[in-house]
Each structure stands twice: as C-alpha cells, then as structure tokens.
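Colleague: the amino acid sequence is not available; the structure is as follows:
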C-alpha cells in the first residue's frame, strides 16, 4: 500500500467511528485530529493500517499491464500535467512521466519524508526531468490551484483518515475538465479496500460526480473517475456518509 498510512490513523477516530461501544464525545475525537481538519465532519469508517509503500512488485504489475490499462482509461497523453498522490515507490510516477513526455509534468506527492527522499533519488537516478516532488500532509495534498489535468489516487484512498478535508483541498487543483482517478479494491476500508458506494458518496459530499467506473482484473480491483460538479460546499455544509452494516462487517 501507499504510505498515506500511520500518521493518517487517529486512534480516537477509529474508536469513535468504528465501534458502537466507544464512549467518545465529539470533543474527545477532535482532540486526536489535526487542527486543520476539525471544521470537517468525521468519516464513518475505519482506516486501513499503514503498510509497505509498494502495492505489489512492479514486475508483477507490469506483467498484467496495470499502469497502461489505467493510463489508457484516464486518457493520459503527451503534454498533460498529472499529480500522483501517495506516490510511494514511484511505480505510477515513472510511467506517467514517460507517457506525458518532455512537454508534460508529473508531481509526485506523499506524506512520509523518508518516502519522498527515496523517490527523489529514484527520479534523479532515472533522470526524470519532468517530475517534481511534493511533501503533503494527512488532510492536504498541498497541490497548486488550477494546475492538473489528472490527479491519481492509486491504492491509497482507503488510508486517508480525513477524506472530506483531503478532497475539499484537492478539488481546486483541477483544471477545467480535469479528473480525479481512483484505483482501489472492493472490500472493507479496514482491510485495505474501499467499497465503491462509500467512495462515490464521499466524493459527492465534496462536490464531485462519478464520470466512469470500470472493474478490470489487471487492476486487482476497480477504476473510478470523478469530475468537479457545481460549487464546492463549505466544510460546515458537508454531510458525512454512513457505512452500511454490510460494508462495516465485511
């Protein structure tokens, strides 16, 4: 999995949101949240524990053409500007850089300084002159506004503990017609996955609409594509999504 991980996981959030036995009050839960997230609602779901920064072996992923399938679905072409958030070891960063070419740009983001350092070394070693690196925070990818044709969130969204703050701050980074690409697995968020219905709901709550959804074996899961729709709601106007009992217990 990506390294949008341990620093994203709030023990108060997990106890309050995932367990009916928890006796937490909203104030107690907020005490364990970043101050910058407290204007946003708590998500009603557990968060996957952090793990390796690699989803799986790059050779294995290339053997089923994973990156090519995703980039083709996203219609990545030469000259585009793309953000790879939760970039980890750089599997998509490297392949996106090759696809967009010298006239395009890729920004690779992560929240782990060690991961960022290793990724920077890889970028230098492979001489990827169209790639830049960005250190984000658990609730803010820190992307420049009106800058990206595509924003990739591959096998990492289930590790985001503040999805409403995260998506709210991500949205202005899209150019007109820009799209957010999510690749994930259809299983419980506590088991390194994201039920599609919950994904759709969380994006819709922040003003995105689903424009494409595809299940493919090459992805070991699904591909979902979103576009900004209407105005961005204020943090206080965001209505949090509720997990179904099935999603909570799977």
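Modeller: On my side now, so go ahead. Computed from a predicted model, the values in this text were never measured in an experiment.

Colleague: from now on I want contacts and neighbour counts done on CA atoms only, so please keep to that.
Modeller: Will do.

Colleague: determine the longest strand present in the protein.
Modeller: Scanning the chain for the strand with the most residues, using DSSP state E, yields strand 174-184.

Colleague: do a quick rundown of the strands in this structure.
Modeller: According to DSSP E, the strands that the chain contains are 81-85, 105-110, 131-135, 148-154, 174-184, 208-216, 221-228.

Colleague: can you list the buried residues in the longest strand of the chain?
Modeller: With burial defined by 16 or more other Cα atoms under 10 Å, the residues of strand 174-184 counted as buried are 174, 175, 178, 179, 180, 181, 182, 183, 184.

Colleague: turn the strands of the chain into JSON lines, columns for distance to residue 236.
Modeller: What follows is the strands of the chain, written out as JSON lines (distance: least, Cα to Cα, whole Å):
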{"stretch": "strand 81-85", "distance to residue 236": "26"}
{"stretch": "strand 105-110", "distance to residue 236": "27"}
{"stretch": "strand 131-135", "distance to residue 236": "27"}
{"stretch": "strand 148-154", "distance to residue 236": "25"}
{"stretch": "strand 174-184", "distance to residue 236": "22"}
{"stretch": "strand 208-216", "distance to residue 236": "17"}
{"stretch": "strand 221-228", "distance to residue 236": "19"}
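
Colleague: and residue 164, which of these is closest to it?
Modeller: Closest to residue 164 of those, according to Cα to Cα: strand 208-216, at 11.5 Å.

Colleague: so what touches the closest one?
Modeller: The contact list for strand 208-216 (Cα atoms under 8 Å, 6 or more residues apart in numbering) reads 200, 203, 221, 222, 223, 224, 225, 226, 227, 228, 229.

Colleague: circling back to that earlier point, what's the closest of the strands of the chain to residue 36?
Modeller: For these, proximity to residue 36 was assessed by Cα to Cα; strand 131-135 is nearest, at 16.4 Å.

Colleague: the closest one to strand 105-110, inter-axis angle?
Modeller: 30 degrees (axes from the mean of the first three to the mean of the last three Cα atoms, to 10 degrees).

Colleague: which helices and strands sit right next to strand 131-135?
Modeller: Secondary-structure packing of strand 131-135 (3 or more Cα pairs under 8 Å, 6 or more residues apart in numbering; DSSP states H and E): strand 105-110, helix 113-125.

Colleague: ok, structure two:
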C-alpha cells in the first residue's frame, strides 16, 4: 500500500497501488500562433476518446506520446532555486492543502510537504502506476506523514471537492490529451480563493511545452481567469496562476480554442 498519511478528511482518495497506469499524451502546436474561440470541434475520432471525455470538445492540437520522465534533475532544479521561486509565487504557507498533479518522481511533492508542514496536506497524483509505486516508496522512506498518493486518469484527476488551496500542474499540462474534460473535472476541487498553478515552457507541445496563448485560451474556456503570469530564468520557462470565476460551464457549453494560421499539421 502506497497511500501515506491518509486522514478521515481525505478518505475519499482511493488507493492507487493496484490500478493500471497510462501516461498523459501531449499535442503539437507551433509557438506564437494566433488563437481564437470557435464553436467547432477539432478533428478526431470520438470513439477513441476516454469514456468520461466523450461529451467534451476535442482539443485542436494533435496528440503525441508522452516522453520525458523528468524535466531536469532535482540537483539542477535546486541549483536554480526553482521550487522556492514557484512556491513563493504561489504563496504556499504552513497549513495549506495542496495537490501535485503529474507528480512524477516527487520533486514538488517533497518540497510542498516540507513547506505546508505537519498541519498541511499534500496529495500527489500521477496516472502511471509504476511512477506511483516509486513515489510511494520515496514518501515512506522520507517519512512524510502529511502526503497521500493516488492515481488519476488522463481526463479526470478525481479530486475531492472543495479541498485544495492550490493545485499544481508542473511541466505536465501540455501532455493532457483531454484538457476540457480534465479542467472541468479539476475545477470543483478548489476551495474558495483556491488557485491552479501551471509551470511550463513556451515551445511546441511535442517538445514538452505549451505556448502561453493556448494555455490561457483553454483555461478561459472553463471559466478560469489568469491572475498572474511571469517568465523567470529560474523556471527555464513561465509561471501562470488561474482562479475560477463564475459558474462552471456544462460540457456542451464549452467553446473550444481553435488555432488560426499555418501549423504544418493540417
């Protein structure tokens, strides 16, 4: 069992030890393209979509296999002071409840657990069963009693509602093949005043990045407002922070983002 430090408040977080794993998939898009909202869905076979995503618009960006197991080594990232910069921007404080989605080897999970302290909570999630098992062993080895671990799916992180002050998507959102279903399912997990934190690189998503304009557009389609955006050398990319505003649109009400201009993929 790799679920660590589970409390009654998080009893709805299901065990992940025996669940099959899959990797997020990413799309391809050229940086700097103009973006617009349009009512038509992008190309694709709806029958191949994850069951829970079939009622949602399809992302207008081709999907390519996930690949990078890690953005960089932890030593290299710490040498740039990456985690401290991100956690300071996100105003992470002791006692907060935070989700680290696409946690991988746990670079942010470990550091968030230290920052929120014994009165805070961290949920680490990935969709790869092997990654989850390895992360569970690391959490146990480092005796992090304030961390719980679970497995999500490519279209639904299955987070408990009204539970998180911050949800982190670090170098992983570009690999989400069903962004509209994913964000729709993620949104209710935020507490009042909660924020979604995205860290990524401004480059094509087949190169493990995402142009900011596309990021902004996809989040806006689900009723998220951009509250902060900065580029920093320490991140080797950008930091974007979103807040949920207004009501959550129904799946049929979501207006998907469409690309304009030549992409080389049409």
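Modeller: Structure's in. What do you need? Small disclaimer: the values here were computed from a predicted structure and weren't measured.

Colleague: what's the matching range in structure 2 for the longest strand of structure 1?
Modeller: Mapped onto structure 2 using TM-score structural alignment, strand 174-184 of structure 1 spans residues 190-200.

Colleague: distance between the matching stretch and the chain's centre?
Modeller: Once both centres are worked out by Cα atoms, centre = their mean, to the nearest Å, stretch 190-200 of structure 2 turns out to sit 10 Å from its chain's centre.

Colleague: superposed on structure 1, what's the mean shift for it?
Modeller: Here the mean offset of stretch 190-200 of structure 2 against structure 1 after fitting is 0.2 Å, by mean Cα distance after the TM-score superposition for structure 1.

Colleague: show residues contacting that stretch.
Modeller: Here stretch 190-200 of structure 2 makes contact (Cα under 8 Å, 6+ apart) with 90, 161-174, 209-210, 235, 237-244.

Colleague: of those, just the buried ones, PyMOL syntax please.
Modeller: If you want just the buried ones from those in PyMOL, going by 16+ other Cα under 10 Å, the selection is:
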select buried, resi 90+163+164+165+166+167+168+169+170+171+172+173+174+209+210+235+237+238+239+240+241+242+243+244
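
Colleague: so where is stretch 90-106 of structure 1 in structure 2?
Modeller: Using TM-score structural alignment, the partner range for stretch 90-106 of structure 1 is residues 106-122.

Colleague: of the helices and strands packed on strand 131-135 of structure 1, which is nearest residue 168 of structure 1?
Modeller: Among those, strand 105-110 comes nearest to residue 168 of structure 1, with 16.7 Å by Cα to Cα.

Colleague: so how far is that closest one from its chain's centroid?
Modeller: 13 Å.

Colleague: average distance between it and structure 2?
Modeller: If you overlay the two and look at strand 105-110 of structure 1, the average distance to its match in structure 2 is 0.3 Å (mean Cα distance after the TM-score superposition for structure 1).

Colleague: quick revisit: the longest strand of structure 1 vs strand 81-85, what angle?
Modeller: Using the same axes, to 10 degrees, strand 174-184 of structure 1 lies at 40 degrees relative to strand 81-85.

Colleague: corresponding residue for residue 36 of structure 2 in structure 1?
Modeller: Using TM-score structural alignment, residue 36 of structure 2 sits opposite a gap in structure 1.

Colleague: for residue 36 of structure 2, grab the count of nearby residues.
Modeller: Using other Cα atoms under 10 Å, residue 36 of structure 2 has 14 neighbouring residues.

Colleague: that one belongs to a helix?
Modeller: No: applying DSSP: H, G, I helix; E, B strand; the rest coil, one finds residue 36 of structure 2 to be strand, outside a helix.

Colleague: for residue 96 of structure 2, see how far away it is.
Modeller: 36 Å (Cα to Cα, to the nearest Å).

Colleague: can you check residue 265 of structure 2 too?
Modeller: 43 Å.

Colleague: same deal with residue 210 of structure 2?
Modeller: For residue 210 of structure 2 relative to residue 96 of structure 2 (Cα to Cα), the value is 28 Å.

Colleague: please apply the same query to residue 25 of structure 2.
Modeller: If you go by Cα to Cα, the gap between residue 25 of structure 2 and residue 96 of structure 2 works out to 30 Å.

Colleague: doesn't residue 76 make contact with residue 107 of structure 2?
Modeller: No: between residue 107 of structure 2 and residue 76 there is no contact under Cα atoms under 8 Å: 11.4 Å.

Colleague: more neighbours: which of these two?
Modeller: Neighbour tally, residue 107 of structure 2 and residue 76, criterion other Cα under 10 Å: the higher count belongs to residue 107, 17 against 10.

Colleague: how many neighbours does the closest residue to that one other than its chain neighbours have?
Modeller: Using Cα to Cα, 6 or more residues apart in numbering and skipping the chain neighbours, the partner closest in space to residue 107 of structure 2 is residue 74 (6.6 Å). By other Cα under 10 Å, the residues close to residue 74 of structure 2 number 16.

Colleague: over to residue 105 of structure 2?
Modeller: That count, for residue 105 of structure 2 with other Cα under 10 Å as the rule, works out to 20.

Colleague: against residue 124 of structure 2, how distant is it?
Modeller: Counting by Cα to Cα, the gap from residue 105 of structure 2 to residue 124 of structure 2 is 10 Å.

Colleague: residue boundaries of the helices in the stretch 1-150 of structure 2?
Modeller: 74-79, 82-89, 107-116, 129-141 (DSSP state H, counting those that start in this stretch).

Colleague: what does residue 222 of structure 2 align to in structure 1?
Modeller: Under TM-score structural alignment, residue 222 of structure 2 pairs with residue 206 in structure 1.

Colleague: if anything else comes up later, I'll come back, but that's it for now.
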